[in-house]
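> structure, please.
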Amino acid sequence: MNEILTLRKHLHQNPELSGFEFQTAKTIAAFLKQYSPDELLENLGNGTGIIAVYHPDKEVKQTIMFRCELDALPIQEINEFDHRSDVDEVSHKCGHDGHMSIMCSLAKKLSEKRMKHTKVVLLFQPAEENGEGAVAIYNDSRFKELNPDQVFALHNLPGYDHHDIVVKNHTFTCAVNSIIVKLQGRTAHAGEPENGENPALAIAEIINQFNPKIQPDPTKEKFTVLTPIYITMGTEDYGISAGYGEIHYTFRRAANAEMKELEIELEEIAVKAAAKYKLQPEISWTQRFSANENDPSAVDFVRKAANDLKFNLIEREVPFQWGEDFGIFTEHFKGAMFGLGSGKETPNLHNPDYDWPDEITETGAQIFYKISEIIDAQ
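Alright, predicted model coming up:
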């Protein structure tokens, strides 16, 4: 594993933000070329996606895909180890450097022993963190030609013991969307606010009417988290009543169908509040993540692989509340995302002191390869 460890630390030291993973993609492509993929597709999606394809020894009966992510986060690392990020305000705080290392280890295994009847596609996907990467890959004609029968991905999970495999049928991660409400009014003298249209009361009404939509218990129907992200209005000029304001929210639910219902409700609230105070609303949406809807039969392959390898298998009862754009793939293909325990004492994802635990890299590669073998033996 020395080669993989060296790669992982290099990736950690040289992180790149979503959509700008140009050097990361070059590093991955150079590594993969050493391990003889039958096809190596580059510049996919937004221009940095990579796919390595390993054909089977015999006739193709099915195609399966495994996915990892290329991008880092706009977070300043506070660790002091030798492989800490060399880039100010950018670091791998979600473990994508480790996910890439797992996939590169899997490429090594496939180069040594291919499947008999299963084509294996390894996707190194850009821009997961902003929700744009999976959509771009899915819409790329070169990806569409591959048309996988099943798709799989994992995510490391602090709070679980190293090597734990965490599975769940149906929703694994929540659907997430974010709304931006811009309210255009009219400035006035601060001593005569009635001569203008100030957005303050409309913003307050939106907050007060959004808040009752929250249902924080994930075991109950219509589980909903609504989080205010950003609010602004007016200027620091005390003689002027504000004439413009914005409010941004992000929200999540456990199912894609329920998410659409909530989107309609929230937009109606914003439009009515704007009308009430004679404001012109402009509503937009950003960073949408579909829920990861796991197919139970695909999850069964993960279960069998974990049991065959004697990893501890944990059945999760409720979805994770974070978003993951792999949901785009599980919307269109049978598949599953599962969790890989990264240590109970490991800092949480997106914390400034998080670092990938290298002892679980081989675990991830082993379980991906075992899933391939189980499907191939059908």
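
> for the rest of this, base every contact and every neighbour count on C-alpha atoms.
Fine.

> strands of the stretch 101-250 of the chain, start to end?
118-125, 150-157, 165-167, 170-171, 175-184, 188-189, 224-233, 240-241, 244-253 (DSSP state E, counting those that start in this stretch).

> so what touches the first one?
This points to strand 118-125. With contacts defined as Cα atoms under 8 Å, 6 or more residues apart in numbering, strand 118-125 is touched by 48-56, 60-70, 100, 103, 107, 133-134, 137, 372, 375-376.

> out of the strands of the stretch 101-250 of the chain, the one nearest residue 329 is which?
strand 150-157 (7.2 Å; Cα to Cα).

> and the angle for that closest one with strand 118-125?
If you take axes from the mean of the first three to the mean of the last three Cα atoms, to 10 degrees, strand 150-157 sits at 50 degrees to strand 118-125.

> among the contacts of strand 118-125, the buried ones, what's the PyMOL command?
Only the buried entries of the contacts of strand 118-125 go into this PyMOL selection, using 16 or more other Cα atoms under 10 Å:
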select buried, resi 48+49+50+51+52+53+54+55+56+62+63+64+65+66+67+68+69+70+100+103+107+133+134+137+372+375+376
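
> related to what we said a few turns ago, need the strands of the stretch 101-250 of the chain in CSV (columns: distance to residue 328 and mean neighbour count).
Formatted as CSV, the strands of the stretch 101-250 of the chain follow (distance: least, Cα to Cα, whole Å; neighbours: other Cα atoms under 10 Å):
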stretch, distance to residue 328, mean neighbour count
strand 118-125, 12, 24
strand 150-157, 11, 23
strand 165-167, 19, 26
strand 170-171, 13, 21
strand 175-184, 10, 24
strand 188-189, 47, 16
strand 224-233, 20, 16
strand 240-241, 44, 21
strand 244-253, 16, 22
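
> closest to residue 272 out of those strands?
Of all the strands of the stretch 101-250 of the chain, strand 175-184 comes closest under Cα to Cα, at 11.7 Å.

> how much space between residue 40 and residue 101?
17 Å (Cα to Cα, to the nearest Å).

> please generate a structure for the following sequence too, so the two can be compared:
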Amino acid sequence: MPVKNRFAELQAEITAWRRDLHENPELLFDTHRTSGVVADKLRAFGCDEVVEGIGRTGVVGVIKGKTQSSGKVIGLRADMDALPITENTGVEYASKTPGAMHACGHDGHTAMLLGAAKYLSETRNFDGTVVVIFQPAEEGGGGGKVMCDDGMMDRWGIQEVYGMHNWPGQPLGSFAIRPGAFFAATDVFEVTIEGRGGHAAKPHETIDPTVTSATIVTALQSIASRNADPVSQIVVSITSFVTSSQAFNVIPARVTLRGTVRTLSAENRDLAEERISQLCTGIASAYNCSAKVDYTRNYPVMVNHDEQTAFAAEVAREVSGDCADAPLIMGGEDFAFMLEERPGAYILVGNGDTAMVHSPEYNFNDEAIPAGCSWWAGLAERRMPAA
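Next up is the predicted model:
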């Protein structure tokens, strides 16, 4: 099953959809235009059911095969939201929305799944039901969890679920996947260190939270180097250091630190949260300051299920001739919530030699469309072969 000829025929049309979405990016749950475009196209394709408003602005389409004797139902998910980044690609279809752009390729993901939905609605060459899932708010809003919390999996009886992401630097149209932990848990924390401010010429009359905070920043790196197993993966990064005074001659009374933690196991996630609290409060106390730690668990580790991963790789090899072993990725992905609800797998499709995602110069490569659409369609036809 190489790239399907139908997707070569549809590539120009799907590309036009993708570029329209690229021109009109929307953030988080505010995907009203995008969701409307998706729903209208699914209805035009002849989907058996189209429901809007799942997970606030998510869209679900149902496509029944020629027969349903297998009783199988698989979900195929694409994300729709953009990022709060100012575009710097120079393409003629660049974002028309100030301060927002499709810098992660969700426009491409949505367009490819729409292409697959059109094909599957035309052919219906499978025995079972395909549920196409278009999700808002992957970029920090947890839209996948919100759709699950809305009862999506049970409402449509979804038994397995599959997702895909483009990947710059990977050969165009190729695939890569791995079983087990794949994308990291993405937690955030904020630490407020309180001291006593004063004149910088008289530090002995102050309790300096700046020195305290600098010590904390350094000490937090010991979590990865001295607390976690050296062969495990854990990242603790301070990304913001803000004092309550910006004057050159004033020692501030307060410092706020913000950061992120990336882990690939529940054990390291617990370890990081515990040690951040211990180090911050302990060091602050030693320097006569106080520390308040707010730790928030965001996306969990995204874990591919073994059997579904092997199947997804098999379909990928049929499309492109190969499926590589993907690396561990310390970025987050809220498809993790769907994989906690149902067995499934997440795969990478190569975007070629392009700027990395989340860059102002990034752009989805439209030449990846036939491979991505073929993989989506192949999942349905191979998992639920026509009776």
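
> ok so, going back, of residue 40 and residue 101 of structure 1, give the one with the bigger neighbour count.
residue 101 (27 against 16; other Cα atoms under 10 Å).

> trace the more buried one over to structure 2, please.
In structure 2, the residue paired with residue 101 of structure 1 is residue 111, using TM-score structural alignment.

> repeat for residue 28 of structure 1
Taking TM-score structural alignment, residue 28 of structure 1 has residue 38 as its aligned residue in structure 2.

> looks to me like residue 39 of structure 2 is in a strand.
No: secondary structure of residue 39 of structure 2 (DSSP: H, G, I helix; E, B strand; the rest coil): helix, not part of a strand.

> tally of neighbours for it?
By other Cα under 10 Å, 22 other residues sit near residue 39 of structure 2.

> from residue 12 of structure 2, how far out is it?
20 Å.

> helix, strand or coil for the equivalent of residue 322 of structure 1 over in structure 2?
When structure 2 is aligned by TM-score structural alignment, the residue opposite residue 322 of structure 1 is residue 331. Assigned by three-state DSSP, the conformation of residue 331 of structure 2 is coil.

> which of the helices or strands spans the corresponding residue of structure 1 for residue 291 of structure 2?
Correspondence of residue 291 of structure 2 to structure 1, assessed by TM-score structural alignment: residue 281. Following DSSP states H and E, one finds residue 281 of structure 1 within strand 280-289.

> got the buried residues for that strand?
Buried-residue list, strand 280-289 of structure 1, by 16+ other Cα under 10 Å: 280, 281, 283, 287, 288, 289.

> report how many residues lie close to the match of residue 322 of structure 1.
With other Cα under 10 Å as criterion, residue 331 of structure 2 counts 13.

> wait, it sits on residue 182?
No: using Cα atoms under 8 Å, residue 331 of structure 2 is not in contact with residue 182, being 9.4 Å away.

> which residues are in contact with residue 249 of structure 2?
Neighbour list for residue 249 of structure 2: 199, 200, 201 [criterion: Cα under 8 Å, 6+ apart].

> what are the ranges of the helices in structure 1?
Ranges of helices in structure 1, per DSSP state H, are 2-13, 22-33, 96-112, 133-138, 141-146, 200-210, 256-276, 296-308, 327-332, 361-376.

> reformat those helices as a markdown table; add distance to residue 90 of structure 1.
Formatted as a markdown table, the helices of structure 1 follow (distance: least, Cα to Cα, whole Å):
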| stretch | distance to residue 90 of structure 1 |
| --- | --- |
| helix 2-13 | 10 |
| helix 22-33 | 13 |
| helix 96-112 | 13 |
| helix 133-138 | 18 |
| helix 141-146 | 29 |
| helix 200-210 | 32 |
| helix 256-276 | 31 |
| helix 296-308 | 33 |
| helix 327-332 | 25 |
| helix 361-376 | 22 |
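
> if we can go back for a sec, which one of the strands of the stretch 101-250 of structure 1 lies closest to residue 334 of structure 1?
strand 150-157 (5.0 Å).

> what's the closest one aligned against in structure 2?
Under the criterion TM-score structural alignment, strand 150-157 of structure 1 matches residues 160-167.

> starting at the chain centroid, how far to the matching stretch?
10 Å (Cα atoms, centre = their mean, to the nearest Å).

> with stretch 241-255 of structure 1 instead?
Worked out by Cα atoms, centre = their mean, stretch 241-255 of structure 1 lies 21 Å from the chain centre.

> so which bit of structure 2 is that stretch matched to?
Stretch 241-255 of structure 1 maps onto residues 251-265 of structure 2, going by TM-score structural alignment.

> residue contacts, the match of residue 28 of structure 1?
By Cα under 8 Å, 6+ apart, the residues touching residue 38 of structure 2 are 59, 114, 134.

> identify the residue spatially nearest to the equivalent of the first one over in structure 1, adjacent ones excluded.
For residue 59 of structure 2, the aligned position in structure 1 is occupied by residue 50, per TM-score structural alignment. Of all residues beyond its chain neighbours, the one nearest residue 50 of structure 1 is residue 42 (4.6 Å), with distances taken as Cα to Cα, 6 or more residues apart in numbering.

> if I look at the one you found, how far off is residue 110 of structure 1?
From residue 42 of structure 1 across to residue 110 of structure 1, the span is 19 Å (Cα to Cα).

> next: residue 350 of structure 1.
Applying Cα to Cα, the value for residue 350 of structure 1 to residue 110 of structure 1 is 32 Å.

> more neighbours: which of those two?
Shown here are residue 350 of structure 1 and residue 110; by other Cα under 10 Å, residue 110 has more neighbours (21 against 17).

> much appreciated, bye for now.
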